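> Quick one: sequence and predicted model below, then my questions.
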Amino acid sequence: MRSAHWYGGKDRDGFIHRAWMRRGLPKDAFDGRPHIAIANTASDLTPCNSHLNEVMEYVKNGIWEAGGVPLNMPAVSLGETLVRPTAMLWRNMAAMATEELIRANPIDGVVLLGGCDKTIPSLLMAASSVDIPALVVPGGPMLTGTFQGTPLGCGTDVFRLSEEVRAKKLSEAKFLDSESAMIRSRGHCNTMGTASTMGIMAEALGMVIPGIAGTPAPDSRLLQYSQESGRRIVEMVHEGLKPSDIMVKGSFLNAIVALAGIGGSTNAVVHLLAIAGRLGIDLTLDDFDRTGSRVPLLVNLQPAGKYLMEDFHRAGGLRAVFKELEDLLDPKAITVLGTPLVKGLSEAEIYDTDVIRSRKEPLQPSAGIAVLRGNLAPLGAVIKPAAASANLLKHRGKAMVFDSIEDFKARINDPNLDVDENSVLILRGCGPKGYPGMPEVSNMPMPQKMLDKGVRDMVRICDGRMSGTAYGTVVLHVAPEAAAGGPLGLVQTGDFIELDVEARTLNIDVSDADLAARKPNTATVDGFAKSARGWQKLYIDHVMQADTGCDLDFLVGSSGEHISRESH
C-alpha cells in the first residue's frame, strides 16, 4: 500500500504518523488496510453540493465494509451561481489544490464527490495528474420545480423569463414569485446544463460505476450507489486500477459521442480537453467535430428540448442513450468496474420515447458541437447547433462590437443602438486572460429595441463561455481570444461577419492586409484584466487558450503519485 510509506515501520516517523491518526480507528487500521480519501466538495456556499456530506457517510460505510479506512478530505468547492468573478477562474486552482492534497497524504485511493459545474472537472483533473485509483460519485440533479403548473428548468427558464420581463410579456412580480419555486430540492441544475453534462461525462469516461450519473440528488438510490462506490474503490486499490488505465483516447471519444447524444453543454469541451491534457492524451477540437458533430440528438431536455433531468432518469438515463449509440462507442474502453463501458447495454431500455428518442426518430439528426475556423477564429470556435436557431446557422451581417462586459451593459438597451435583426453582436475581452477566467456571458441578452420588435435570437460571437443551461445562436470559445492577440480584438463595428456552420467557417469580410494593419483600440485594451498579485496574476500569466482546455501551461501532463521530498 502507498500509505505504508507513512505508517509502516517501527521508527520515529512511523510512530508519529500512526499516533496522530489513532483517533478511534481500529487497531488494524495500519496493518495493510487501504486508506481512502473522500475528496468532498460539500459547502454551504456551493448550494448544489450541500448534500455531499450525507453522500460521504454512505461512501464511508462502503469503504469500511470492504476493509478500507475512509478519510474525509475537504476539497476546494466552487459554487457557480455565487463565485466572483467567475468559477472558471478557480477551476485550475481547485484542481491543483486537490492534486497536491492527494499526492501529499497517506492515501491509496480517492473517491471524488462533485456536483456543481467546476467541481467534477477539477477533481478529475487532479486525479488524472496523481494517477492513483479513483472514482467519481456525481451529486445528482435537483427535482423538478413548478410554478403556476409549469415545470421550471433551472437556469434555462431564468434566461427565458428574464427576457420576457424585458420584453414586457411577464410582470416583474410574477418573475420574482417564480424564484421560490425554481429550486425544489437538493442537487444541481435540472436542465442538461454543465453540471448534469459533467456528471454524465464522468460516467462516459468510465470514472463512475455505470448507471449512476443522472440519479437525482434526493433519490435514496444515490445513497445506495454511494455505498457501492465506497466498496468498489477498495477493490480498485487491490487491483491497481488507475485513471490512466480507464481514461484512454477511446474513452474521450465515447464522451464526445455522449455529449452529442444528450445535447450537453459546450463547457464540456474545455473540461474534457483539460482532463485529457493531464493524462497526456492527444485530444483536439477536431476530435469533437469529427466524432460528435453528426451524432443524432436523442435526449429531449432543456435547453435543446423540453424535459428535465428527473424525466431523463425515469426514461432510462444514460445507459438507454448508450444502447442507441452503441455502434459509435469504443468497445475496448473500460469503466471503474474494469469491464467495457458497453457491457450490459442489451439490458438497457427507453421507458419514455418522448424524453429519450430512438436512433430512428431523433430530436435532431446531427446536433453535436460544431467547430468553426476562419480568419476570425484561427485556432477555432464552437457552436451548439442543437440550441441555435436553424435560420441563423448560415448568416452574414454587420458587426456591433462591445469592448467589454461593462461596455455591453452600458449600451445594449440604448434605443439608438445601430442594430437590426441581421446584426452580429460581438463581445470581446471575455477569454481566459482577458476577463480573467472566461465568464459565461457569450449568450448576450437581446438589445432592447430588438426585444420590442419580437426578436428573440441573433448571432452572437464571444471569446467567453456560456452556461450549459443557455440557448441561442452563440459562437463562443473564440481562439485566440482578443487579450491573446486574436483577430476578435480587431473587429470594428460595421464589418461584415460571415457564419456558415455547415461549412464550419467563421470569417470577417476584411482582407488579410487590412486586418494585419489594424491594432486593437484603446477601449479594447483597457478592458483586459490586469492583476499584479495572487492567483489572478498566476492565472493570467500561465493560462492556455480555449482550444486546449484553459489549463495552466505548467500543469499539463501527469506527474504521478510521488511527492518530491519526504518530510521529517
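That came through fine. All figures in this text were calculated on a predicted structure; none of them were measured in a lab.
> hey, let's count contacts and neighbours off CA atoms from now on
OK.
> I'd like to know which elements the helix ranked longest in the chain is packed against.
Counting by DSSP state H, the longest helix found in the chain is helix 220-239. Helix 220-239 sits against helix 52-65, strand 109-114, strand 134-138, with contacts defined as 3 or more CA pairs under 8 Å, 6 or more residues apart in numbering; DSSP states H and E.
> which residue ranges form the helices in the stretch 301-450 of the chain?
309-314, 317-324, 405-411, 448-452 (DSSP state H, counting those that start in this stretch).
> The stretch 1-150 of the chain: helices as residue ranges?
According to DSSP H, counting those that start in this stretch, the helices that the stretch 1-150 of the chain contains are 4-7, 12-21, 52-65, 88-104, 119-130.
> Relative to G250, which of the ones you listed is closest?
helix 119-130 (15.9 Å; CA to CA).
> Run the chain-centre distance for the longest helix of the chain.
Chain-centre distance of helix 220-239: 24 Å, with CA atoms, centre = their mean, to the nearest Å.
> One more to weigh against that first structure:
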Amino acid sequence: MSDTTGKELHMDGKKKLRSAEWFGRKGKDGFIYRAWMRNQGIPDHEFSGKPIIGICNTWSELTPCNAHLRDLAESVKRGVLEAGGYPLEFPVMSLGETLMKPTAMLFRNLASMDVEESIRANPLDGVVLLCGCDKTTPALLMGACSVDIPTIMVSGGPMLTGRYLNKSIATSDIWRFSEESRAGLMTQEQMYMAEASMCRSPGHCAVMGTASTMATMVEAMGLTLPHNAAIPAVDARRKVLAQLSGARIVDMVREDVKLSHLLTRKAFENAIMTNAAVGGSTNFIIHLLAIAGRMGVPLSIEDFEGIEKNIPLLVNLQPSGEFFMEDFYYAGGLPAVMRNLKERLHGDAMTVTGRTMGENVSHAETHNDNIIAPMDSPVKVDSGIWVLKGNLCENGAVLKPSAASSQLMRHRGPAFVFENIEDFKARIDDPDLDVDEHTILVLKNVGPKGYPGMPEVGNMGIPKKLLDRGITDMIRISDGRMSGTAFGTVVLHVSPEAATGSLFGLLETGDIIVLDAISRTLNVELSDEVIEARRKRWKPNYPVSERGYAKLYQDHVQQAHLGADFDFLRGSSGDAVTRDSH
C-alpha cells in the first residue's frame, strides 16, 4: 500500500518505519533481530512500531572537548522516550583536535564514512548527532547527509572562559603566549600557570574558533534547536536543549523531515552570511563545501564572497574581537545575530523545529550591544572570508580580513620558502634567517595530499629575530589551514597545492609575491621561461603513503577548493542497506 508520493504505508495510514525492516519481520529473521536486542532488557512493547532513534556519540576521553557527551546523551534519551520513541546510543570515531597526529583533518573523511555506514547498516528511523570538537561536527553531518534520514544535531557547547592573573583567557591566547615566551617576555613557570587556568570546564574552545564556528554553522542551517551554538557546556540549559532535541527528532521521523528537505541552497547561503557576521573560522569554507558536495547542492568557492557581500562583523569575540562564547550566549546568542541579519537572510528556509528560520528568530533579543552589534554600527566593516585568485592560486586561496592587519592587505615583497613543516621548525628561530618585516613567509607541502591531511600550521610563528624587534604580524602563505582560534595576515588553502606540482610548489626564496587582498589577487612575478624551467626539474617533496587509510586518502582526496572530501563520496547515496542478506 502506498500514498500519492509512493511512500510505503502501514494499513493504519502511517508511513512505514525503516526499523520495521528489522524488528517488524516475522519468522527467523525477526526472531534473530529482536532476540539479540532483548539481552539488554528490552520488553515486547518497545518493538511495536516505535521510532528507533540512534544517538550518534563522539564521546571520548581522548577528545577532551567531547568528554561530557555521555552525560548529554542521557538528556537526549529522556526526550526520545517522552516523545514515544526508543533511543539507542552508538559510538563512532571521535576526532580530538589537540591530540591526534598528524592532524585530525586527515580523519574527518574516515569518521564521516563511519557515521554513514553505521546509520545505513542499522535499524534507525532518525538520528541525533552529538558533536563538539572541530572536525566531529562536519564529519557527522557529512556522513548523515550521505544517508539522508531525519537528523538533528546537538553540540557539546563551549567551555567556561579561563582566568589567568585576574584576566579572561581562552585558546586564542595560546598564540600570544607562545610568541611572548619565544621573545623572552613570559617565563616557563608563567606558561604553566596559564595552561592550568585556561580550560576550566568541559566543552570546546571558548572563542569563535572552528568548533564554535561549526556549532554556529549547523544552527544557521536550521539543523539544531535555537541557541545550540552558544549555551556553555556546563550550563543546565545545554541539557534542556538536548532533551528537547531528543523529543523533536521523534516528531521529525513521524513527519518524515529529512536533511534533503532542510539543506537547500537557501540554508547554505544563510550559513555563509551568518559566518561573516560572527567572524567564523576559515575552516568553515572547506567543511561547508564538503557538506554541499555530499548533498548535491551546487556551491563553489567563488560563491562565498557574493553571498556574504556587505555583511560586516557583528559579533565581538576572540580572535577577531575581545569577548568569549560564554559572553555571547548571555548577550543573546546566535538568534539575536540572525535577527539583526533578517533583511539579508532567507527567512523562509525551513528548520528542524518545523518552523522557518524567520519564525525561529523573530522574538530574539540582544542584551549587550558591545558583544552583538546592530548592522548600522558593526564591530568591523570587513568580515567573512575573502577568496583570492591569481597565478599562485588558480583555484583559490582564502584570507580572514577580520583577523588580519589592514596595512598588509596590499603588499609586494620577497618570499622566504619553507619546503615543509619540518623545514620551518628547524629554521624559524635561526638568528641568521634572511628575513625582515617585508618578507612573505611561504610554507609548502602541507595541503591535503602533501602532509597528508592539511594540518593547521598555516599561521606560522613570526621569526624570533623579528619578534625581538617588536614585529607581531607579517604575511604568511601556505596550502595548509590554520586554527580558528588563530589570527594574523595569513593566506591559506592555496589550491592547487604544492604537492600537485602547481606554481605554488615551484616557488623559491627570493621570488617576488604581490598580495592585493582588496582586489582579491595573489600572484608571483615570474616569467614563463623561468616557470617552465622549474617545472621540468620539479620532483615531489612530500611523503607518499603506501598502505591503509593514509594511502586511500592521498589517492582520492580532492583539493581544498572542493572541500577536501573523497572523490567517491560526493552525492547522497540514500538509506537502503548496502546488501540485505536476510
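Done, it's in. Bear in mind that the values here come from a model prediction, so they are computed numbers and not experimental data.
> that older thread, any chance of a markdown table for the helices of the stretch 301-450 of the first structure, columns distance to K249 of the first structure?
Shown next, in a markdown table, are the helices of the stretch 301-450 of the first structure (distance: least, CA to CA, whole Å):
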| stretch | distance to K249 of the first structure |
| --- | --- |
| helix 309-314 | 27 |
| helix 317-324 | 18 |
| helix 405-411 | 37 |
| helix 448-452 | 45 |
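> Quickly compare those and say which is most buried.
Per-stretch averages of neighbours, counted by mean count of other CA atoms under 10 Å, single out helix 317-324 among the helices of the stretch 301-450 of the first structure, with a mean of 24.
> Not counting residues beside it along the chain, what's closest to I512 of the second structure?
Excluding its sequence neighbours, the residue lying closest to I512 of the second structure (CA to CA, 6 or more residues apart in numbering) is P414, at 4.5 Å.
> before we move on, what about R520 of the second structure?
L388 (4.5 Å).
> how about the one you found, what's its match in the first structure?
Using TM-score structural alignment as the criterion, L388 of the second structure maps onto L372 of the first structure.
> hang on, that match packs against V382?
Yes - using CA atoms under 8 Å, L372 of the first structure is in contact with V382, at 5.9 Å.
> could you measure the match of L388 of the second structure against V270 of the first structure, distance?
According to CA to CA, to the nearest Å, L372 of the first structure and V270 of the first structure sit 15 Å apart.
> next one: R22 of the first structure
R22 of the first structure is 42 Å from V270 of the first structure, by CA to CA.
> Looking at the two, which one has more neighbours?
Using other CA atoms under 10 Å, the more surrounded residue of R22 of the first structure and V270 is V270, with 21 against 12.
> about what we covered before: please work out which of the helices of the stretch 1-150 of the first structure is packed deepest.
Ranked by mean neighbour count under mean count of other CA under 10 Å, the helices of the stretch 1-150 of the first structure are led by helix 119-130, which reaches a mean of 30.
> okay, now the closest residue to G153 of the first structure other than its chain neighbours: neighbour count?
Nearest residue to G153 of the first structure, sequence neighbours excluded (CA to CA, 6+ apart): T191, at 5.6 Å. Using other CA under 10 Å, T191 of the first structure has 33 neighbouring residues.
> Which residue ranges of the first structure form strands?
35-40, 69-74, 109-114, 134-138, 145-147, 150-152, 370-374, 377-383, 394-402, 424-427, 459-462, 474-479, 496-500, 505-508 (DSSP state E).
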